[in-house]
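Novice: Turn this into a model:
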Amino acid sequence: QMALSFRMLGRLHAARGRQARAAHWEQRACELGRLINDELWCARTAFYHDRTTPQNFVTPKTAAGFWPLLAGICPPARTAALVAHLRNPRTFNRPMPVPALAADDINYDPRGVYWNGGVWAPTNYMITRGLQLAGQGDEAHRIAVKYVDGLVKTFEQCTPHTLWECYAPESFQPGLAAYTLKSVKPDFVGWTGIGPIAMLIENILGIDLDLPAKRLVWDVRLTEKHGIENLGVGTGTLNAMCARRASANAPACIELRADADLAVEIRCGSRRKRARLRAGKPLALSV
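Specialist: You can find the predicted model right below:
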């Protein structure tokens, strides 16, 4: 988290034209990243752990071990190892992903007792966004689909029908509070809304809008008709729609319209197409 904070401070200074300060904070991020990789990576578990002494790793594998993805400090080989953990049902690939504590830990509780196995929207978004930035968009998509599907199933079968503070990893139920072992707080859209909003748009639909850069990247993975209408773009909106396809290998037929000029990149499998979307003018693409 600190490496990420340093990197973001650098980008903020760069945006304000303060290049010396930007370089300082980027250097701090790189230095801390090297230290994290030197000291907190365990070759035996292929995971990032806390340490109590120079010799001893803290044993549990937790969702905190995925922060290096989002911070941009995880080397490719270690990224692959983290993805393997996310796909492994013995650790993090549970019916409701991603538990805060790996399922092979002695303290893991399948009821989702808070941080001993609970599934949390903020850590899930940290993981999926980190995967996307690390070039692992397909894995981010898989996790997001499974997680949001679990939110819907819990919403439908549990009362009150709402979003919860955290969730059980083994069943579609709310998680349990650590001390009372009662259901966690209901009506918790404050962060669980990340799932049906940000993760739905960015990871499931695959629409990534960078408004300051005036850039839209759409990774098309779904085959049914899908898209979004009235997505905020400054004071205006964006409409983006992809027609139904016969298969994942079929071309994606895209229609776009926005109230701002945007550089557009559409990705569909190995295919890429770039175009310029002009404000107020529709754009149709086949990729």
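Novice: Please count neighbours and contacts with C-alpha atoms only from this point.
Specialist: Fine.
Novice: how close does residue 37 get to residue 30?
Specialist: Counting by C-alpha to C-alpha, to the nearest Å, the gap from residue 37 to residue 30 is 11 Å.
Novice: actually residue 256, sorry about that
Specialist: Counting by C-alpha to C-alpha - residue 256 and residue 30 are separated by 39 Å.
Novice: list residues touching both of residue 37 and residue 30?
Specialist: Common contacts of residue 37 and residue 30, defined by C-alpha atoms under 8 Å, 6 or more residues apart in numbering, comprise residue 73.
Novice: out of residue 256 and residue 30, which sits in the more crowded spot?
Specialist: residue 256 (21 against 18; other C-alpha atoms under 10 Å).
Novice: who touches the more buried one in this structure?
Specialist: Residue 256 neighbours (C-alpha under 8 Å, 6+ apart): 238, 239, 240, 241, 277, 282, 283, 284.
Novice: SS state for it?
Specialist: strand (DSSP: H, G, I helix; E, B strand; the rest coil).
Novice: nearest residue to it other than its sequence neighbours?
Specialist: residue 240 (4.6 Å; C-alpha to C-alpha, 6 or more residues apart in numbering).
Novice: Just the element for the one you found, please.
Specialist: strand 236-242 (DSSP states H and E).
Novice: Packing partners of that strand?
Specialist: Contacts defined by 3 or more C-alpha pairs under 8 Å, 6 or more residues apart in numbering; DSSP states H and E place strand 236-242 against strand 226-233, strand 253-258.
Novice: Just name the most buried of the ones you listed.
Specialist: strand 253-258 (a mean of 19; mean count of other C-alpha atoms under 10 Å).
Novice: what angle do that strand and strand 226-233 make?
Specialist: 20 degrees (axes from the mean of the first three to the mean of the last three C-alpha atoms, to 10 degrees).
Novice: To compare against the first, here's the next sequence to fold:
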Amino acid sequence: MLAEVPGRKQAARLVEYAQDEDEFGGQYPWPSVSRSDADYNGTVGDYWRGGVWLPLAYMSTKALETYGYHDVAHENARRLLAQMSETYKTFEPHSIWECYSPSAARPGQRVDGENLTLVAQDFCGWSALGPISLFIENVLGFYNIDATARLVEWRKTGWGEQGIRNLRFGDVHTDIVADGDTVRVVSDKEYVLKVNGKKYKVKAGTQAFTLK
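Specialist: Okay, here's the model as predicted:
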């Protein structure tokens, strides 16, 4: 799906797997192999036998977006970030981990003979894709931030106060905060903001837009 190889019917079938708790969905989405696979280790993940890896989760999320399945991308991203947050709060040492368990809010573990070993901690390489990229792009909904085109595309859902402050892309520094159907923007440069498909031209300074 990321390479846009499947047709629409094939993609829809793959999305069913992304939502199925017995495959790649559920409370702890994106195990590295399907839960129905004979080699799946649902207890600890055992690295690539079920462990949740952020690079795979991120690519799978972008694949869903490519075919317009933003709701599924949002929900799986939210659940994965909830798992990372709960792990950080409840598991000691408090850290960002190399990969995560496919069945609990805890780090993944490797099976070495009869021994279990925790995966690497303080792993803010690819694992930072979760709390940074997935949070901004899929939970908050700023799914396309293009410095070259000077464009921000926001899939805004809900009506409470929401948005992002201190966003930097290219030479632009901006705040974008909505409350109900009003979006207030502060920026030091011009750019185009698209909210749910509608375009708004942002100028340097402070301005407000009423969503159409």
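Novice: Enumerate every residue touching the most centrally placed residue in the second structure.
Specialist: By C-alpha atoms, centre = their mean, the mean C-alpha position of the second structure lies nearest to residue 134, the distance being 2.4 Å. Contacts for residue 134 of the second structure (C-alpha under 8 Å, 6+ apart) come out as 58, 77, 81.
Novice: again, but for residue 19 of the first structure
Specialist: residue 13.
Novice: what about it, distance to residue 6 of the first structure?
Specialist: Following C-alpha to C-alpha, the distance that separates residue 19 of the first structure from residue 6 of the first structure is 14 Å.
Novice: what about the equivalent of the residue nearest to the centre of the second structure over in the first structure, is that helix, strand or coil?
Specialist: In the first structure, residue 134 of the second structure lines up with residue 199, judged by TM-score structural alignment. At residue 199 of the first structure, secondary structure determined by three-state DSSP is helix.
Novice: all helices of the stretch 1-150 of the first structure, in order?
Specialist: 2-15, 19-39, 67-71, 76-87, 121-133, 137-157 (DSSP state H, counting those that start in this stretch).
Novice: Indicate which one of those helices is closest to residue 181 of the first structure.
Specialist: Closest of the helices of the stretch 1-150 of the first structure to residue 181 of the first structure is helix 137-157, at 18.2 Å (criterion: C-alpha to C-alpha).
Novice: packing partners for the closest one?
Specialist: helix 121-133.
Novice: Residue 22 of the first structure - how many residues pack around it?
Specialist: Count around residue 22 of the first structure with other C-alpha under 10 Å applied: 22.
Novice: so it sits right up against residue 6, yeah?
Specialist: No. Contact criterion C-alpha atoms under 8 Å: residue 22 of the first structure and residue 6 do not qualify, at 9.4 Å.
Novice: Quick check: the aligned residue for residue 22 of the second structure in the first structure?
Specialist: Checking TM-score structural alignment: residue 22 of the second structure goes with residue 90.
Novice: residues near that match, how many?
Specialist: 13.
Novice: same deal with residue 179 of the first structure?
Specialist: For residue 179 of the first structure, using other C-alpha under 10 Å, the count is 8.
Novice: Within the helices and strands, which one has it?
Specialist: Judged by DSSP H and E, residue 179 of the first structure forms part of no helix or strand.
Novice: how near is it to residue 171 of the first structure?
Specialist: 21 Å.
Novice: corresponding residue for residue 148 of the second structure in the first structure?
Specialist: Match for residue 148 of the second structure (TM-score structural alignment): residue 212.
Novice: again with residue 3 of the second structure
Specialist: In the first structure, residue 3 of the second structure lands on residue 71 (TM-score structural alignment).
Novice: how about its match, what does it touch?
Specialist: Per C-alpha under 8 Å, 6+ apart, neighbours of residue 71 of the first structure: 1, 3, 4, 7, 130.
Novice: Tally up the residues packed near whatever residue of the second structure lines up with residue 104 of the first structure, please.
Specialist: Matched by TM-score structural alignment, residue 104 of the first structure corresponds to residue 36 in the second structure. Residues lying near residue 36 of the second structure (other C-alpha under 10 Å) number 11.
Novice: Verify the stated contact: residue 155 of the first structure with residue 149.
Specialist: No. Between residue 155 of the first structure and residue 149 there is no contact under C-alpha under 8 Å: 9.8 Å.
Novice: re earlier: out of the contacts of residue 71 of the first structure, which one sits closest to residue 227 of the first structure?
Specialist: The nearest one, if we look at the contacts of residue 71 of the first structure relative to residue 227 of the first structure and count by C-alpha to C-alpha, is residue 130, at 22.8 Å.
Novice: Nearest spatial neighbour of that closest one, chain-adjacent residues omitted?
Specialist: Once flanking residues are discounted, residue 130 of the first structure sits nearest to residue 70: 3.8 Å by C-alpha to C-alpha, 6+ apart.
Novice: What's residue 146 of the first structure aligned with over in the second structure?
Specialist: Checking TM-score structural alignment: residue 146 of the first structure goes with residue 79.
Novice: how much space between that match and residue 148 of the second structure?
Specialist: From residue 79 of the second structure to residue 148 of the second structure the distance is 31 Å (C-alpha to C-alpha).
Novice: So for the two, which residue has more residues nearby?
Specialist: residue 79 (17 against 9).
Novice: From what I see, the more buried one and residue 19 are in contact.
Specialist: No. At 11.6 Å, residue 79 of the second structure and residue 19 do not qualify as touching, with contact defined as C-alpha under 8 Å.
Novice: Now do the residue mapped onto residue 181 of the first structure from the second structure against residue 107 of the second structure, distance only.
Specialist: In the second structure, the residue equivalent to residue 181 of the first structure is residue 116, according to TM-score structural alignment. To residue 107 of the second structure, residue 116 of the second structure is 12 Å away according to C-alpha to C-alpha.
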